[in-house]
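Chemist: here is my input, please return the structure:
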Amino acid sequence: MKRYEQRYGNRYGTPSRTPDAEPSGTRSGKQAGKRSGTARRVAVAAVVAGGLLLAGCSAGTPDSSRNGADKAPMRPAPAPPNPNGGPAASAAPDDGAAKDSSGDAQKHSQAVPSYLSTFALDVDTASYGYARRTLAGGRLPAADTVRQEEFVNSFRQDYPQPEGDGFTVTTDGARTDGEGIGTKSETNGDDKGGVKGTDSAGSWSLLRVGLATRSAQSGNRPPAAMTFVVDVSGSMAEPGRLDLVKQALGSSIDALRPEDSLAIVTFSGEARVELPMTRLGSVESRGRIHSVVDGLEPRDETNLAAGVQAGYNEAVKAARPGVTNRVVLLSDGLANSGDTTAAAILDRIGTARRDHGITLFGVGVSSQYGDKLMEQLADKGDGHTSYVAEPEAARRLFTEQLPANVDLRARDAKAQVAFDPQTVSEYRLIGFDDRTVANGDFRNDAVDGGEVGPGHTVTALYSVHLKPGASGHVATATVRWLDPSTRAPHEQSGTVEAAALTSPLWTAAPKRLQVDALAAYFADWLRNRGDADRLPGAPGLPALAEHATTLASSTEDPAVRELSQAVTQARHLAG
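Modeler: Predicted coordinates for the structure are as follows:
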């Protein structure tokens, strides 16, 4: 049975290691699951001996699924934790176990078959926002700033929401090959349209796993203590940068409730507390806060570390039971003095994050943007990032979208998808490259996951190669999270059958799935343009532009029209 690397080349490094090959002890504590480096693109192992175990929850029976997972027959699912506290139990593979790119079988006596895909949830959207800004400025974005999952996260979904905290799990998909638009040659580099990676021995499909939290109820969230850490360094003097931040702050001041509190810290060469934590209860308080914001001016160098540390110091002072405590960093991420790495900056605030549960929301601005630093700070600071380039986007972020960026529905959320080796020969997770978690750490709550607020959705897309004549069960998707208040673990699962993956993507699949596919394939083109390392079933840029135009018209969604404009801009820039 072939691995993805064997079929399309060994561009992804060595094959994915199992938990036995990479024990959780190799990466310590809460940071182990956040950023593990290279993405895992793996093939499903051959039929495993002795059967497969049904998922079990270490804290009790998982929640029943709205998709009927609780009524489904026994299928491959995440392996339950070892009762002795070691790695997750697993069935041993037979002689057809997954092989690495050299063809040698993995030499681990109790290796977990590679039918599991595990990752921390990610609700970031900054990569897409920054790509749009870059394209509008007449440049293609740098490949290392493009993250497929953040493109997909940027679009509205229609997943059902749960009644309480936690998630619903929705699964569906479509066929991506054999739609009558031609097959792209994998040897001549022709990128004039068509699909890539079709195979007569079975078919490629796109599998979607959609997770959704319940939206915020009007007037029903806990009080919030918001500490805004504002970059006023010399780089923010570029026309429009600091003005955009000030407009965003003004919108937030007006949108927060009387019982909420707000503090403002600025930083350039050093950090200043411009406003200690102040309750917004009266008109006079709001007026005083607006005056502080209006008086912000750019100064000199960028000591981002000093600003973040001062912001967390203010947030700790305001920490009290029943209050959501969040630091909001507004910056271009171009640190040039003091500590300039995410690890060093996070070391300064480790106690505040761990002991007080203070989360970080990063908001990027400017055409010159330190994407990697802002992403690492937010991800490892138990938060997420967004990017704004115009006043209307800033207003939406700090008004309509404010509850989703303040409150929490789930902590340390992870997903694990178990593919059925009877029906699936290969699969590839699209994106989440830096979010992979060791399969055996799925239920290790000491390993960090993602923090998810109300009304958020997370969409994971997989390229899946079904075996010829495949029918029945394809995969079981399980999400695990901790209650934001009690930190009790919960799980929810959903399943998908082969019949759900047979409709042609661009002509018969739901419009929202088509939009997700368009966003993912566009990000894939931006990352791998002119490269053989495209996703199976990925159309070329001209075909993507046609699909984008059609979807912009049929959905009548302004966000899809913006995506269509971005694809068109990329096509013109590509020549």
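Chemist: use CA for all of it now, contacts and neighbours both
Modeler: Noted.
Chemist: list the residues that contact the residue positioned nearest the centre of the chain.
Modeler: For the chain, the residue sitting closest to the mean C-alpha position, by Cα atoms, centre = their mean, is residue 122 at 2.6 Å. Contacts for residue 122 were tallied using Cα atoms under 8 Å, 6 or more residues apart in numbering; they are 149, 150, 384, 432, 435, 450, 451, 452, 458.
Chemist: to check against the first, give me the structure of this:
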Amino acid sequence: MERQDSPPARLRGARFPAVVAALLAAGLAVGGCGAGGSNTDRTSARDLKGGSAAPDGGRTATAAPQEGEQRSPSPAPDYLSTFALDVDTASYGYARRALAEGRLPDPGTVRPEEFVNSFRPDYPRPKDNGFSVTLDGARTGADGWSLLRVGLATRGADRNAERPPAALTFVVDVSGSMKEPGRLDLVKESLGLLAGELRDDDSVALVTFSDEAETRLPMTRVGGARDRIREAVGALETSSSTNVEAGVRTGYDTAVAGHRKGATNRVVLLSDALANTGDTEAESILARIDEERREYGITLFGVGVGSEYGDDFMERLADKGDGQTTYVSNAAQARKVFVDQLPANVELRARDARAQVAFDRRTVEKFRLIGYENRAVADEDFRNDRVDGGEIGAGHTVTALYAVKTRPGAAGPVATATVRWLDPATRAPSERSGSVATGSLSLAGDIWGDGHDSLQLTAIAAYFADALRGGDLPGDPGLRALAERAGAIADRSGSAVVRELADAVRQAEGLLPEKGQNPSQEGELKSGDPYS
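Modeler: Here you go, the predicted model:
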């Protein structure tokens, strides 16, 4: 499993696979955990309510309906969970920075899905440009409760294959607050590295902003201009106030002027997002971003820096711009974002990607999706392709973790997960599904048992995030146990990024109040369910 950079289940703009990877990745690849589900091509919502457990322990595939075939009725809405896909990781990166400085992150900035998606499980990869769908899970130790993991993955980038050219407009915050070490200096180093990685046919523009915005470099082909690009970056210096509105407006003006048909057109905003001049409420900025997204397909990627960081502000901008966010605090992370993962994020695999998980009421008593609160999509809009979803790039994984309480003695299907997406070029819709049954959860045993490193790491990240925002998920072993288990995985794998997780959990343990001060928020079904 490796660190990945980079949806709240909200009706939101689709997330793009930023040309500069939203991946703070390192090279850990621990094995998957046993009880897996399968995936099938272009499947529908038919048979989501079940049938008997499959002989292979729940690796049940659903077949695509033939032309003219009527789908079977879907489960009752109370047993559906629908959300837009997301590969953001900024929340986790910023939380680690805060904890390392001896302070707790604001609970409002803690998004569990971004903690979970900061690590890349070793899911099977599809051979085509769609998704693989893997379901697995194990018991938590709490009475009747299991963790169910839904894993989605795309095929990696072919480094020898041609990719579309990139047209990147970098919008750089040079306000006074960016003078702090680890802000503008880190941005300059990152862009300098990037200048050596882009292809000759790619294009770059550079806009800066403080109290006003300025275009330092119009859209310029990289071939023959690398030194010019480096000189423009090297000349960046801090100035006064932070007028994000002016920067974004000028950035999009520059991106529109340099728009290239058939290219990957992106605005990349690098800032601490601490707006204090101009329109700081973001409404006019959001309107402009949405306009250019719709008309020109220009999307926004936000890279956050700084010990003080406007997380909510950056998140709103990226959401409206069909974009994503990541956070970097040191040169190693910046190199991974701007250099190591660049090829994988120029190549788009899916647009408007959404997932729907259908739970079987005969076996499931309660369930709760951990995180994704602001990525929700209305259940009835799952197949409404006018509703925005997430944009997913080559080699990305998306993980959703559920706390599920099964009925005593129940056996059979537990859940079926279906992912729907649009082809980036043709916008033709496709679907794939995977299922899991009670037999898989029983055979897997306790989540903290041997052989579950991959699932354990997902669980540790989720429980850690939930603790930081004051939750009380079923089966939570406490921060000390989470730190020990993360440390054990780091020892077995040699992974530096898992070691960072273990350190962050230990730091949180020393800052959080004693467990038990918060009332239980045990996973509840949606209101109105007759079985709650």
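Chemist: neighbour-wise, which one of the contacts of residue 122 of structure 1 leads?
Modeler: Neighbour counts for those were taken using other Cα atoms under 10 Å; the highest belongs to residue 452, which has 31 neighbours.
Chemist: please, which helix or strand holds the residue mapped onto that residue from structure 2?
Modeler: Taking TM-score structural alignment for the superposition, residue 452 of structure 1 sits opposite residue 392 in structure 2. The secondary structure element spanning residue 392 of structure 2 is strand 390-393 (assigned by DSSP states H and E).
Chemist: please tell me which residues of structure 1 the lengthiest strand in structure 2 aligns onto.
Modeler: Longest strand in structure 2, counting residues (DSSP state E): strand 348-359. Under TM-score structural alignment, the counterpart of strand 348-359 of structure 2 in structure 1 spans residues 408-419.
Chemist: same check on stretch 85-101 of structure 2?
Modeler: Aligned using TM-score structural alignment, stretch 85-101 of structure 2 spans residues 121-137 in structure 1.
Chemist: for the matching stretch, list every residue counted as buried.
Modeler: In terms of neighbour count (16 or more other Cα atoms under 10 Å), stretch 121-137 of structure 1 has its buried residues at 121-135.
Chemist: now stretch 292-309 of structure 2
Modeler: Going by 16+ other Cα under 10 Å, stretch 292-309 of structure 2 has these buried residues: 292-293, 297-307, 309.
Chemist: show me which pair in those is furthest apart.
Modeler: Maximum pairwise distance in the buried residues of stretch 292-309 of structure 2, criterion Cα to Cα, is 32.3 Å, between 297 and 307.
Chemist: picking that back up, show me the contact partners of the strand holding residue 392 of structure 2.
Modeler: Residues external to strand 390-393 of structure 2 that are found in contact with it (Cα under 8 Å, 6+ apart): 7, 13-18, 84-87, 154, 322-323, 344-354.
Chemist: gap between it and the chain center?
Modeler: The offset between the C-alpha centroid of strand 390-393 of structure 2 and the centroid of the whole chain comes to 9 Å, using Cα atoms, centre = their mean, to the nearest Å.
Chemist: from the contact counts, what lies against the following helix or strand past that strand?
Modeler: On the C-terminal side of strand 390-393 of structure 2, the closest following helix or strand by DSSP H and E is strand 397-406. Under the contact criterion of 3 or more Cα pairs under 8 Å, 6 or more residues apart in numbering; DSSP states H and E, the helices and strands touching strand 397-406 of structure 2 comprise helix 112-116, strand 145-154, strand 364-369, helix 453-468.
Chemist: tell me which of these sits nearest to residue 223 of structure 2.
Modeler: Nearest to residue 223 of structure 2 among these is strand 145-154; the distance by Cα to Cα comes to 30.6 Å.
Chemist: of the buried residues of stretch 292-309 of structure 2, which is the nearest to residue 253 of structure 2?
Modeler: The closest of the buried residues of stretch 292-309 of structure 2 to residue 253 of structure 2 turns out to be residue 292 (Cα to Cα; 9.3 Å).
Chemist: what residue in structure 1 is paired with the closest one?
Modeler: For residue 292 of structure 2, the aligned residue in structure 1 is residue 352 (criterion: TM-score structural alignment).
Chemist: repeat that for residue 433 of structure 2.
Modeler: Residue 433 of structure 2 maps onto residue 493 of structure 1 when the alignment is built from TM-score structural alignment.
Chemist: do the same with residue 280 of structure 2
Modeler: Using TM-score structural alignment as the criterion, residue 280 of structure 2 maps onto residue 340 of structure 1.
Chemist: got it, and residue 323 of structure 2?
Modeler: In structure 1, the residue paired with residue 323 of structure 2 according to TM-score structural alignment is residue 383.
Chemist: now the aligned residue in structure 2 for residue 170 of structure 1: how far from residue 432 of structure 2?
Modeler: Taking TM-score structural alignment, residue 170 of structure 1 has residue 134 as its aligned residue in structure 2. Taking Cα to Cα, to the nearest Å as the measure, residue 134 of structure 2 falls 10 Å from residue 432 of structure 2.
Chemist: my read is residue 239 of structure 1 is in a strand, agree?
Modeler: No - checked against DSSP: H, G, I helix; E, B strand; the rest coil, residue 239 of structure 1 lies outside a strand; its state is coil.
Chemist: ok, how many other residues are close to it?
Modeler: Under the neighbour criterion other Cα under 10 Å, residue 239 of structure 1 is assigned a count of 10.
Chemist: show me what it aligns to in structure 2.
Modeler: Mapped onto structure 2 by TM-score structural alignment, residue 239 of structure 1 lines up with residue 181.
Chemist: gap between that match and residue 238 of structure 2?
Modeler: From residue 181 of structure 2 over to residue 238 of structure 2 the distance is 12 Å, taken as Cα to Cα.
Chemist: residue 375 of structure 2 too?
Modeler: Look at residue 375 of structure 2 and residue 238 of structure 2: by Cα to Cα, they are 35 Å apart.
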